[in-house]
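K.L.:
Mind looking at a prediction? Sequence and model below.
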Amino acid sequence: MPDAGTLAAFLGAGLVLNLTPGADVMFALACGARGGPRAGIAAAAGVAVGCLFHVLLTAAGLAAVLAATPAALDLVRYAGAAYLAWLALHAWRATPPETDEAGTESLLRAFGKGVVTNVLNPKVALFILAFLPQFADPDRGPVWAQLLVLGTLFALTGLLVTGTYGAAGGVLRSRLAARSRLLDRMSALVFAALAVRLVVA
C-alpha cells in the first residue's frame, strides 16, 4: 500500500477527476434518462468494471504495449466508436423505450453497455497508464500490486460519482416520462457525440 499522504493525494485527485463530467458521466446520464435511476447506476457499475479491466492491463504492462502500437490502438478506438454509433441508432429508432425502471434484464443490459463502452475506449487505458504509476513507489513493494489497489480505489470513487450522475438522469426521466420519445432522441445524440469524440479527439 502507498503511504497515507500519497493515498490521500491520490484519492483527492481521483475524486476531482471523477467529478469532472466526461464521456462516462454522459453515458450514465443517457442510460439513466432512458431507463430510470437504477439503469443509470447499473451503467455506472459497468463503467467501473471496464475501468478495472484497464487497471489490470496497466498492472500487467499490456496497456504500454497498446500505447506503443498505433494500429492496435486505432482498431480498439474505431470499434468503440462503432459500438457507440450503434447505440445511437438504436436509441433514435427505439419505440417504446428500451429500458424500464423495474426490469432486471434492462439493468443487465445497461451494465453490459457500460462495460463494453469503457473497455473499447483506449483513452481510458492511456489515462490510467499515465495516472496510476505516479502514485506507486517501488520501495514499498511490487508496483503491479500497488497499481491494482490504486486502480480499484479509483474505480470505486468513479462508481460513486458516475452512479450519482446516472441516478440523476433517471430522476430527469421520471419527471419527463410523457416525453420518452424526446429522451430517446437526446440519448441518441449523446451516444453519437461520444462516438465522434472517440474518433476525432
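P.N.:
Received, thanks. Computed from a predicted structure; not experimentally measured.
K.L.:
drop to CA atoms for contacts and neighbour counts, all remaining ones
P.N.:
Will do.
K.L.:
Provide the contact partners of stretch 145-153 at residue level.
P.N.:
1-2, 10-11, 51-52, 55-56, 58-59, 128, 132-133, 136 (C-alpha atoms under 8 Å, 6 or more residues apart in numbering).
K.L.:
May I see the buried residues of that stretch?
P.N.:
146, 147, 148, 149, 150, 151, 152, 153 (16 or more other C-alpha atoms under 10 Å).
K.L.:
Those into TSV, with extra columns for distance to residue 67?
P.N.:
Conversion of the buried residues of stretch 145-153 to TSV gives the following (distance: C-alpha to C-alpha, whole Å):
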residue	distance to residue 67
146	21
147	18
148	19
149	22
150	21
151	18
152	21
153	23
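K.L.:
List just the nearest of those residues to residue 80.
P.N.:
Of all the buried residues of stretch 145-153, residue 80 sits closest to residue 151, with 21.8 Å by C-alpha to C-alpha.
K.L.:
so which strand or helix has the closest one?
P.N.:
Secondary structure assignment for residue 151, by DSSP states H and E: helix 143-175.
K.L.:
take the one below as the second:
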Amino acid sequence: MDLSHVLSFLTVSILLTLAPGPDILFVIAQSMSNGRKAGIWTALGLASGVIVHTLAAALGITAVLYSSAFAFQLMKYAGAAYLLYLAYQAIREGNSPLAAAAVSKQSGFKLYRTGILMNVLNPKVSLFFLAFLPQFITPGTGDEPFQMMVLGIVFMLQAVALFSLVAVCAGLFGKKLLGKPRLGKYVNYGKALLYAAIGIRLVLSEK
C-alpha cells in the first residue's frame, strides 16, 4: 500500500463522512440539544466504533456475520432497539427546553458509550467496511489485515476531526436556541423522530 492509495482513501473517506447519514445527523442532534462538548464525545464514540468494524473486517468476522442470516438479523434488531430507546429518552426530554437540558448534561463517558454502541450495533457499517477497505489495499503482500487496520485508523482520525467541527458549529447554533424554550422543545422532539426513523429504517433494510 503506497501513499497514493492512502491519499485516495482519505479523500473518499472525507466525502463519505460529510455525506448526510445517521452518524453525522446523530452528532448534530446531540450538539444542538446538549452542546458542542456532547457532540464531540459522541463523535469520539462513533469514530471508535470504526476500529471495531475494521478489526472485524480484517479478521474475517464481518464475512461470517454476513453469511449467517441469524447473526445478521440479531445484530440488526439489537441496533434498532437501541435507537428506539434513544428516541424514547429524547421524547422524555421533549417537554424540557434546551436551557434546562444544558443544566443536566450527560456525562462524557455516557455519550462516548452511546456513540460506540450506535456505530457497532449497525451491521450495515460492518458490511460497508468489508466492501470498502479492500479497494484501497495492495493484494498479495501477505499483510492485508495490517493494511486494513491502517486505513481504519485513517478513517477514524478524519471522522473525529470532521465530526468535531460539525459538533462545534451545531453546538453554537443550539446555544442560540437556549433563550427560545418553545423552539428548543421542537429540537428535542426532532431528535426523537430522527432516532426512531434510523431505527425503523434499520429494521426494514435488507442485506
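P.N.:
Noted; the coordinates are in hand. From a predicted model like this one, the values you see are computed outputs, not experimental measurements.
K.L.:
just to revisit the earlier point, turn the contacts of stretch 145-153 of structure 1 into a markdown table, columns for neighbour count and secondary structure.
P.N.:
Formatted as a markdown table, the contacts of stretch 145-153 of structure 1 follow (neighbours: other C-alpha atoms under 10 Å; DSSP: H, G, I helix; E, B strand; the rest coil):
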| residue | neighbour count | secondary structure |
| --- | --- | --- |
| 1 | 17 | coil |
| 2 | 20 | coil |
| 10 | 20 | helix |
| 11 | 16 | helix |
| 51 | 27 | helix |
| 52 | 24 | helix |
| 55 | 28 | helix |
| 56 | 19 | helix |
| 58 | 24 | helix |
| 59 | 22 | helix |
| 128 | 22 | helix |
| 132 | 21 | helix |
| 133 | 18 | helix |
| 136 | 23 | coil |
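K.L.:
Mind telling me which residue is nearest the centre of structure 2?
P.N.:
residue 23 (3.4 Å; C-alpha atoms, centre = their mean).
K.L.:
what's the neighbour count on the nearest residue to that one once chain neighbours are set aside?
P.N.:
Leaving aside its chain neighbours, residue 23 of structure 2 sits nearest to residue 46 (7.2 Å; criterion: C-alpha to C-alpha, 6 or more residues apart in numbering). Residues lying near residue 46 of structure 2 (other C-alpha atoms under 10 Å) number 29.
K.L.:
wait, what's in contact with residue 46 of structure 2?
P.N.:
23, 112, 115, 116, 117, 118, 119.
K.L.:
what about the fifth one, is that helix, strand or coil?
P.N.:
On the three-state scheme (DSSP: H, G, I helix; E, B strand; the rest coil), residue 117 of structure 2 is labelled helix.
K.L.:
Please determine how far it is located from residue 123 of structure 2.
P.N.:
The span separating residue 117 of structure 2 from residue 123 of structure 2 equals 11 Å under the rule C-alpha to C-alpha, to the nearest Å.
K.L.:
if you count what's nearby, which of these two comes out ahead?
P.N.:
Just comparing residue 117 of structure 2 and residue 123: by other C-alpha under 10 Å the higher neighbour count belongs to residue 123, 24 against 19.
K.L.:
Tell me if I'm right that that one and residue 74 touch.
P.N.:
No: contact status for residue 123 of structure 2 versus residue 74: not in contact, 9.5 Å apart, counting by C-alpha atoms under 8 Å.
K.L.:
mind listing the helices in structure 1 by residue range?
P.N.:
Assigned by DSSP state H, the helices in structure 1 fall at 4-19, 23-35, 37-60, 62-67, 70-93, 104-119, 122-131, 143-175, 180-200.
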